[in-house]
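[1] Got a predicted structure here, sequence first:
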Amino acid sequence: MYGGAQFYQFCYNNAVYDNIDGPKFWSVDENKPEESAQHRVREKAFNSGTLKRAIYDEFDGEESNKSQKAFVNDLLEEKRGKPLSESDIRLDCEEYRIVFRDIARSSDERTMIASVIPPEIVCLDSVRTIKPFEIDVSEEVLNDVPLHSAYERAFTDEELFVLVGLLNSIPFDFLIRTKVNTHIPKYKFEESQTPRLIEGDEWFDYIWTRAARLNCYGDDFEQMRDRLGGVEPATTMDERREVQAELDAAAFHAYGLDRKQTAFVLEDFHRVQNPRLMDENYFQSVLEKYDELA
């Protein structure tokens, strides 16, 4: 899901057929815009006008009878002496964020596959991003060059892992697989609800710590492990299986499902012929842990 630049470099260096093209875009190095996926994403974000629209709406641009572009540029020229530019845009890839696989079938072992990925990884195709930033424009922000202070994180570190844990849980998977065929459209994802857990809520700490142990392994997550206070990643298959079962059991409680409902979901969940994780022993383990947590 990430590390794409290294993969494409390997393919490029080891190509042996004349008809194999090199990679079209790279994830970083905006000094070479013709090769930079990051530059392409920044350009697209600027042209889509999300930041521009936020400024236009916040400062009553409709009353000016000017276009969005003219109104915003005039306002910023007055406040800071510079119009809106691509450098004012913050990219999703500047922060840890949740992504999920777009290609998914209801007959797969798991339909929803989500992950927190580290910064500087650009996703262009087949991987959807949950926006890590919200835009909040104030009078003071308009003086900044660039306007990065208008972007606020949508999730704390702990909330990020609570959400990815719930997205990867059996209850959410049971729900989303009723809605998809071969892809997870944005609107179907957004209409599929998860519990909104914040710090202090029951199950908040239990779920985020386990999701972080499953997600935060390897050098790319060293900084995040430190930010979370020193997470010990689960790396062996037996350990990961145990932690995932605990997370799944807690998710049933967070959704408010009683034992009968939980047993029904586990019994009705689609089985594949050769499961990697979701075998009968695993489903039984989840139910046992549900009882323990109750």
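    Yes, it's here.
[2] going forward, measure contacts and count neighbours with C-alpha atoms only.
    Noted.
[3] any idea where the strands of the stretch 51-200 of the chain begin and end?
    97-101, 114-117, 127-130, 133-135, 151-153 (DSSP state E, counting those that start in this stretch).
[4] Among those strands, single out whichever gets nearest to Arg80.
    Ranking the strands of the stretch 51-200 of the chain by proximity to Arg80 (Cα to Cα) places strand 151-153 first, at 17.8 Å.
[5] Report the buried residues of the closest one.
    Neighbour counts over strand 151-153 (16 or more other Cα atoms under 10 Å) mark Tyr151 as buried.
[6] Contacts for it, please.
    Strand 151-153 is contacted from outside by Arg90, Pro132, Phe133, Glu134, Ile135, Asp136, using Cα atoms under 8 Å, 6 or more residues apart in numbering.
[7] Just confirm the second one contacts Asp92, I think it does.
    Yes - applying Cα atoms under 8 Å, one finds Pro132 in contact with Asp92, separated by 6.2 Å.
[8] can you map out the helices along the stretch 101-250 of the chain?
    Remark: helices assigned in the stretch 101-250 of the chain by DSSP state H, counting those that start in this stretch are 157-167, 170-176, 186-190, 204-215, 222-227, 237-254.
[9] So which of those helices is nearest Arg196?
    Closest approach to Arg196 among the helices of the stretch 101-250 of the chain is made by helix 157-167 (8.3 Å; Cα to Cα).
[10] Pasting the second one now:
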Amino acid sequence: GKMIHQFTHQWAQPKYWLDEAEVRLKLIGRGEDRGQRLAYQEYRMVHRRIASSTNERTTIACVSPPNHVCADTAQTTKNIIDYDSLVFLVAIMNSFVADWEIRQRVTAHLDMHFVYKMRIPRLTA
């Protein structure tokens, strides 16, 4: 989680590298690897899970590029969404308004049940 910051996935250098074949096996589980596209192969939103209402910013989110795998302290969107909605969601998550809303609820961890309760406008054409 500390490798990301608002709007950047390169806040710190990675310390560990993983073999993609092992990652695929772990993500697929007991199913068969048929070469299907997995979420880590797409752009997706990632936010820091470790957060505090006393930090300068409670919500820190960015767009994670394809083929980046995140640890459990950086939570990612699991479903594949279109890029416009993804960038919009990251911008909303990093806004002062969303940060204030989350700050009222979070004590130490920004888990997905807090994100699901956020009031996020819809991006419409």
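    Structure received. A quick note: this is a predicted structure, and the numbers were derived from the prediction, not measured.
[11] What's the TM-score once they're superposed?
    After superposition, the two chains reach a TM-score of 0.79 (TM-score structural alignment, normalised by the length of the second structure), with 117 aligned residues with a Cα RMSD of 2.3 Å.
[12] So which of the strands of the stretch 51-200 of the first structure is nearest Pro185 of the first structure?
    Taking Cα to Cα, strand 127-130 is the member of these nearest to Pro185 of the first structure, at 9.5 Å.
[13] In the second structure, which residues correspond to the closest one?
    Strand 127-130 of the first structure lines up with residues 74-77 of the second structure when matched by TM-score structural alignment.
[14] rewinding a little: among the contacts of strand 151-153 of the first structure, which ones are buried?
    Buried by 16+ other Cα under 10 Å: Arg90, Pro132, Phe133, Ile135, out of those.
[15] Just give me the match in the second structure for the first one.
    The criterion is TM-score structural alignment: under it, Arg90 of the first structure has Arg37 as its aligned partner in the second structure.
[16] again, but for Phe189 of the first structure
    Using TM-score structural alignment, the partner of Phe189 of the first structure in the second structure is Val115.
[17] Tabulate the helices of the stretch 101-250 of the first structure in a markdown table, adding columns for distance to Thr111 of the first structure and mean neighbour count.
    As requested, the helices of the stretch 101-250 of the first structure are exported to a markdown table (distance: least, Cα to Cα, whole Å; neighbours: other Cα atoms under 10 Å):
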| stretch | distance to Thr111 of the first structure | mean neighbour count |
| --- | --- | --- |
| helix 157-167 | 10 | 24 |
| helix 170-176 | 6 | 21 |
| helix 186-190 | 12 | 11 |
| helix 204-215 | 18 | 22 |
| helix 222-227 | 27 | 14 |
| helix 237-254 | 15 | 20 |
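[18] Reformat the ones you listed as a markdown table; add distance to Ala5 of the first structure.
    Supplementary listing: these in a markdown table, determined by distance: least, Cα to Cα, whole Å:
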| stretch | distance to Ala5 of the first structure |
| --- | --- |
| helix 157-167 | 24 |
| helix 170-176 | 30 |
| helix 186-190 | 26 |
| helix 204-215 | 20 |
| helix 222-227 | 20 |
| helix 237-254 | 27 |
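[19] Please list all residues in contact with the spatially most central residue of the second structure.
    With distances taken as Cα atoms, centre = their mean, Val46 lies nearest the centre of the second structure, 1.3 Å away. For Val46 of the second structure, the contact set (Cα under 8 Å, 6+ apart) comprises Ala61, Cys62, Val63, Ser64, Ala74, Gln75, Thr76, Thr77.
[20] so what corresponds to it in the first structure?
    So, by TM-score structural alignment, Val46 of the second structure is matched to Val99.
[21] which non-adjacent residue is nearest that match?
    Take Val99 of the first structure and drop its neighbours on the chain: the residue closest to it by Cα to Cα, 6 or more residues apart in numbering is Thr129, 4.4 Å away.
[22] how about that neighbour, what does it touch?
    With contacts defined as Cα under 8 Å, 6+ apart, the neighbours of Thr129 of the first structure are Arg97, Ile98, Val99, Phe100, Cys123.
[23] Gln6 of the first structure: which of these is nearest?
    Cys123 (14.2 Å).
[24] From Arg177 of the first structure, how far out is the closest one?
    Using Cα to Cα, to the nearest Å, Cys123 of the first structure is found at 23 Å from Arg177 of the first structure.
[25] again, but for Leu197 of the first structure
    Leu197 of the first structure is 23 Å from Arg177 of the first structure, by Cα to Cα.
[26] just Ile170 of the first structure next, same as before
    From Ile170 of the first structure to Arg177 of the first structure the distance is 10 Å (Cα to Cα).
[27] How about Cys11 of the first structure?
    34 Å.
[28] So for the two, which sits in the more crowded spot?
    For the pair Cys11 of the first structure and Arg177, the greater number of neighbours falls to Arg177 (20 against 15), based on other Cα atoms under 10 Å.
[29] Now do the alignment partner in the second structure of that one against Ile50 of the second structure, distance only.
    By TM-score structural alignment, Arg177 of the first structure lines up with Arg103 in the second structure. Remark: distance between Arg103 of the second structure and Ile50 of the second structure (Cα to Cα) = 13 Å.
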